[in-house]
Structures are given as structure tokens and as C-alpha cells.
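> Quick check, what structure comes out for this input:
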Amino acid sequence: MLLLTQDQRECLISNGQNRGDHVPVVKFFSPVGAATWLLPELDGDGDTLFGLADLGFGCPELGSVSLSEIAAVTLPLGLSIERDLHFEACFPLTVYADAARLVGRITEDEARLEAAALAQRENAR
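Okay, the predicted model is just below:
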């Protein structure tokens, strides 16, 4: 599977050039495990992504990952890391990160994300 479309690549690079709290553009996941990545930025090198990574150990964290390394992962049964074709982010990355820290994994649960967004707004006051 193609991990990034050209439109996604362009959006990721644009976000990478304009630092901020961007909405994730793409979600990658392992079809045979708990590994998940939410990624809003790609450096100009075309390989270094920044986002939220959850390898399934209960401690999701923000950081950089290599697109070529993710693409090279070979999983059991000849599977590989996939892009979630149905993922549509509704919040900036920090909201996903805050919610993930609370539950110990990346979540798309609307109530947990809304609560994290509300807590951010309260803390900003």
C-alpha cells in the first residue's frame, strides 16, 4: 500500500514548514499489533515525520519517525504498516497526545478527545 498520497505529502511538508499545533494528516497502523502513528508534519528531507507514536507499550509519545523505516517494516504473514483510509482528524495533535496520555494509548474516542480539548482551553485561561 502507498503510505502517502501526493496531496498528503504536500500537506505534511507544508505543516512541517509552518510549525504549529496541526491536525494530523495521516494515521498509520499495524494490522497485526497495537502500533499506531498520528502524523501532521513531514520535514523537507521527505523522510522525517513528526507526530504521536504509540507502539503499544502504554506510553504514547510525541517525536520524529522515519517514513522509510516505517515503510520497510515487514510484519507476519507478509503484511506491512498501513495507512488508515478512513481516518479524519478533528483536533490538533496536542489534543490527541493529551487524551493518549490519559488512557495509555492513542484514542479516537470523541468524548475523551473533547475532554482533552476542554482541559486545554481551561489551562489556557
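> contacts, neighbours, all on C-alpha from now
OK.
> quick one: the helices in this structure?
6-17, 67-72, 93-103, 110-124 (DSSP state H).
> And these: which comes nearest Thr48?
Within those, the stretch nearest Thr48 is helix 67-72; the backing value is 6.3 Å (CA to CA).
> Let's compare: structure for the following, please.
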Amino acid sequence: MKKILVVGLFLIFACGSESKAQAPDAVKKTFQAKYPGENDPDWHQDDHGYFEAHFKIDGIKYRADFNADGSWVETETSIKKKDLPKAIKDVIKDKYGSEDISEIEKVDSASKGVFYDVEFKQKGKNKDVEFKADGTIIG
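All right, here's what the predicted structure looks like:
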């Protein structure tokens, strides 16, 4: 009975939406090339299969995503509304003025370049809107 309980508890704690993972060597190599000197990221594998490196630079938290083949997908960090480019703040004020913001991330993406992901609180699922620095909505 104790063995069943121990195995059951192990399975409960081992399962989750994001699992601890040891990144493949190709991923680690790309990470080191992109972020030299960052030697101890926390690695996770997300629901999309990306290997995520969680790390800090100068006290700021970052998350970088990589495919299993080592190719870099994107890097993001949370920022405050005051740190958004003025053009984005103006669009938010004009189009989303009454909506509350739950999170803002600055994203450097291999496919989209640099953009800002603003998450607005809504009943049910929150709404993400992606902006270029000039205020253009891209997603």
C-alpha cells in the first residue's frame, strides 16, 4: 500500500503543464552562443515542445524558447506600462482605454522581430494584442 501511495504522489508531482527538462546539446549550444556568460538557466519544456531557458541578466528575468534542433524561437521579458514606447501607449489609450492590462512583455522573435505583447484582462480568457514599437497592431 505504501508503494502505491508513493508512486501515486510521484505521478501527481511529476505531471504538470510545464515539466523540468534537460535541454538537448544543440539547444544548450545555441543558448550559450546567444547569451554568453549565462551558465545556469532553468530549463523547462512547455506544452508546445519548446525548450525554455529561464534566466536573469542584470536582475531582469528572461525566458528564451528554442526548438529541439537548437533553433532559437524567441526571448521575452516582462516590462511595465511606463516602459512601452509612446506610440503604443497612445494606441492603447485610444483603442483600449477602459480595459485593464494584466501583463506586458517585450518579445524578440526569430520570425516577427521585436514586438510588445500586451495582455488585457477579460472575462474568461484574456486578450493578447501584439504591437510593433511604432504602435502598429500585428496580432
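> Quick TM-score on the pair, please.
A TM-score of 0.28 describes the superposed chains when it is computed by TM-score structural alignment, normalised by the length of the first structure; 60 aligned residues with a CA RMSD of 4.8 Å.
> would you turn the helices of the first structure into a markdown table with mean neighbour count and distance to Leu39 of the first structure?
Compiled in a markdown table, the helices of the first structure are given as follows (neighbours: other CA atoms under 10 Å; distance: least, CA to CA, whole Å):
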| stretch | mean neighbour count | distance to Leu39 of the first structure |
| --- | --- | --- |
| helix 6-17 | 17 | 8 |
| helix 67-72 | 14 | 11 |
| helix 93-103 | 20 | 8 |
| helix 110-124 | 14 | 16 |
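> Out of these, which is closest to Asp54 of the first structure?
Nearest to Asp54 of the first structure among the helices of the first structure is helix 93-103 (8.7 Å), distances taken as CA to CA.
> Show me what that closest one is packed against.
The helices and strands touching helix 93-103 of the first structure, judged by 3 or more CA pairs under 8 Å, 6 or more residues apart in numbering; DSSP states H and E, are strand 48-54, helix 110-124.
> among the helices of the first structure, which is nearest Glu41 of the first structure?
Nearest to Glu41 of the first structure among the helices of the first structure is helix 6-17 (4.4 Å), distances taken as CA to CA.
> the strands in the second structure, which residues?
Using DSSP state E, the strands of the second structure run over 19-20, 42-45, 51-57, 60-66, 72-78, 101-109, 113-120, 127-131.
> Any idea which of those gets closest to Ala26 of the second structure?
So among the strands of the second structure, strand 60-66 is nearest, using CA to CA, at 9.5 Å.
> which residues sit against that closest one?
With CA atoms under 8 Å, 6 or more residues apart in numbering as the test, strand 60-66 of the second structure has contacts from 27, 50-56, 72-78.
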